[in-house]
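*Asks:* quick one: sequence plus predicted model below, questions after.
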Amino acid sequence: MSIWLTPDWPAPKRVQACVTTREGGFSLPPYEGLNLGSHVEDDPQAVEQNRRLLTSTLGCRPAWLSQVHGVRVAQADPSRVDEADASWTAEPGVASAVLTADCLPALFCDRAGTKVAAAHAGWRGLANGVLEATLDALALPAEEVLVWLGPAIGPAAFEVGPEVREAFLAHHPETGQAFRPSANEGKFMADIYQLARIRLAARGVQAVYGGSFCTVSDPRFYSYRRAARTGRFASLVWLAD
């Protein structure tokens, strides 16, 4: 099994974070590797084995979510599966976790290392305020928050329709700079990382890291746009015991 750490995120030592890759695991093609998504028609036993492998390797207890492209934020609890698109915790050893395959995973912590959170931000959730809802749940001063943007679809691959652009412009006119015309008439190329940074900056969060990936072009990660029948990788953050 391969996990990918977040070396460019200057989180306090107590905060642990990682992203999984496809390498290793028990899933067979087309989910080949460490698929952690239980909703993609993979063999449930393989997914469970993959999750057990991850838990034993990391030494934390992931709190999995049933993600619905919304803005609800749950308190992370490994004993249940909440319908939400973000979770937070102040409990050591409990990991806030999100599953993605092109959507944006965002990890949060504070400079003192007392709280962490993870959010799943597809364009709908991002436009509707899932990052802001996560900040509200953490209830921390903006200047104390550190955010890391994990692997997501890159700006050269994220073609969207005009309704996506309008959904962002309706709330933040400055997000227009994150869209450029596509080679296909009437379409736009969107920069999901820039959109996230603009939304976070509007709430006073300036310490934002990561955001230089493209899941579509990077075979280490699952990508729904590259192959619709695919698995999901995880981005996790937790407090060390």
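*Replies:* All right, it came through fine. Keep in mind the model is a prediction, meaning the values are calculated, not measured.

*Asks:* going forward, measure contacts between C-alpha atoms and count neighbours the same way
*Replies:* Fine.

*Asks:* who's in contact with the residue nearest to the spatial centre of the chain?
*Replies:* Nearest to the geometric centre of the chain sits Pro105, at 1.2 Å (Cα atoms, centre = their mean). With contact taken as Cα atoms under 8 Å, 6 or more residues apart in numbering, Pro105 is in contact with 98-99, 118-121, 149-152, 235.

*Asks:* if we go to 10 Å?
*Replies:* Pro105 makes contact with 19, 85-86, 97-99, 118-122, 148-152, 211, 234-236 under the criterion Cα atoms under 10 Å, 6 or more residues apart in numbering.

*Asks:* could you name the helices and strands sitting against the helix of greatest length in the chain?
*Replies:* In the chain, taking DSSP state H as the definition, the longest helix is helix 44-58. Applying 3 or more Cα pairs under 10 Å, 6 or more residues apart in numbering; DSSP states H and E, we find helix 44-58 packed against strand 3-5, strand 15-20, strand 61-63.

*Asks:* out of the ones you listed, flag the one nearest Gln206.
*Replies:* When these are compared by Cα to Cα, strand 15-20 sits nearest Gln206, at 18.9 Å.

*Asks:* got another one to weigh against that:
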Amino acid sequence: MPSEPTRLAPHPDWLRPDWREGDVEAFMTTRAGGVSGADLPERAGLTSLNLGRSVGDDPAHVIENRLRVAAAIGGAPVFLKQVHGTTVLRLRPGHAHPDADPEPADASISTDPALACAVMVADCLPVLFAGPGVVGAAHAGWRGLSGGVLESTVAAMSEAVDCAPSRIRAWMGACIGPEQFEVGADVLAAFGAEPLHRDQPLFRFQPNEQGEPRWRADLYGLARQRLAATGIADVSGGGWCTLGAPSRFFSFRHERVDGLRSGRMAAVIRLR
């Protein structure tokens, strides 16, 4: 396992949970604080803290950016092979090796202060969790959210340290907001909503320019609903919109606007 990285303060533009307890380190990165995007015009969409390896960035830039995140979190962040699913990976020391090849997963939990949970996003919702002696992170796009990735993460954390979900707190990072997240009837059906009803809780009817039926979905509201059902009462964060603030956040959907590949941000958490 790699040695503990040199400590570096999180960039002041990054988002941080408003948790008074000092038992965890946690943040979500923004575009700020990295080295990507200045070498080629076609990489301008990656400026500056891109953490994704598969978006056309210089691999050396991604390595440096990830090292900065590791230095800020004070441990080894384990980046997952995300597939919009519900699998939760319990982190072990071997997952931090440079040649590690873990199974695909969209959430992780850790009881080891040396191992930080990390999920990458660019419009999907990241959720960070902290409980007694355990932390977790979940990547919750609409597919994972409707499939139960948040519930699976809470269950894995509760089992790992034998604690009730009510003792776990959750924080939602930045995702595409309810004024921008256009979806079709398939997304409503995935959450058990009825497309024949136009305006309904968490889905606002708004046809597109061609007059086709579309809705604006509230990922934050859907996540709060799911988290409350698990027994978690302490839920904070939310309220940002990645698509609406492209100069601050990476946004996959904004690629359609500027024609440039979007980078990836990360939400990271570890035990102290």
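*Replies:* Arrived safely, thanks for sending. Since the structure is predicted, the reported quantities are computational estimates derived from the model, not experimental observations.

*Asks:* follow-up on the earlier one: what's the longest helix of the first structure aligned against in the second structure?
*Replies:* Residues 59-73 of the second structure are matched to helix 44-58 of the first structure when aligned by TM-score structural alignment.

*Asks:* how about the residue nearest to the centre of the first structure, what's its match in the second structure?
*Replies:* By TM-score structural alignment, Pro105 of the first structure lines up with Pro126.

*Asks:* after the helix or strand containing its match, next one along is what?
*Replies:* In this assignment (DSSP states H and E), Pro126 of the second structure forms part of strand 125-131. Scanning forward in sequence from strand 125-131 of the second structure by DSSP H and E, the next helix or strand is strand 134-140.

*Asks:* by how much does that following strand deviate from the first structure on average?
*Replies:* Its aligned residues in the first structure lie a mean 0.3 Å from strand 134-140 of the second structure after superposition (mean Cα distance after the TM-score superposition for the first structure).

*Asks:* how distant is that strand from the center of its chain?
*Replies:* 8 Å (Cα atoms, centre = their mean, to the nearest Å).

*Asks:* over in the first structure, find the residue span whatever helix or strand comes next after that strand aligns onto.
*Replies:* With elements assigned by DSSP H and E, the helix or strand that comes after strand 134-140 of the second structure is helix 142-147. Alignment note (TM-score structural alignment): helix 142-147 of the second structure is matched to residues 123-128 of the first structure.

*Asks:* what's next to that stretch, contact-wise?
*Replies:* 68-72, 85, 103-104, 119-122, 129-132, 160, 164-172, 190, 192, 195-196, 199.

*Asks:* now, which of the residues you listed lie within helices?
*Replies:* Going by DSSP H, the helices hold 130-132, 164-169, 192, 195-196, 199 from those.

*Asks:* over to the closest residue to Ala118 of the second structure other than its chain neighbours. Which of the three states is it?
*Replies:* Nearest non-adjacent residue to Ala118 of the second structure, counting by Cα to Cα, 6 or more residues apart in numbering: Val268, 4.4 Å away. Under DSSP: H, G, I helix; E, B strand; the rest coil, the three-state class of Val268 of the second structure is strand.

*Asks:* residue in the first structure paired with Val268 of the second structure?
*Replies:* Looking across to the first structure (by TM-score structural alignment), Val268 of the second structure lines up with Leu236.

*Asks:* so its match makes contact with Val19?
*Replies:* Yes - the criterion here is Cα atoms under 10 Å, and Leu236 of the first structure meets it with Val19 at 6.4 Å.

*Asks:* Ala193 is in contact with His217 of the second structure, correct?
*Replies:* One correction, residue 217 of the second structure is Ala, not His. No - Ala217 of the second structure is beyond contact range of Ala193, at 11.1 Å (criterion: Cα under 10 Å).

*Asks:* ok, the equivalent of Ala217 of the second structure over in the first structure to Pro162 of the first structure distance?
*Replies:* Mapped onto the first structure by TM-score structural alignment, Ala217 of the second structure lines up with Ala190. If you measure Ala190 of the first structure against Pro162 of the first structure using Cα to Cα, to the nearest Å, the figure is 10 Å.
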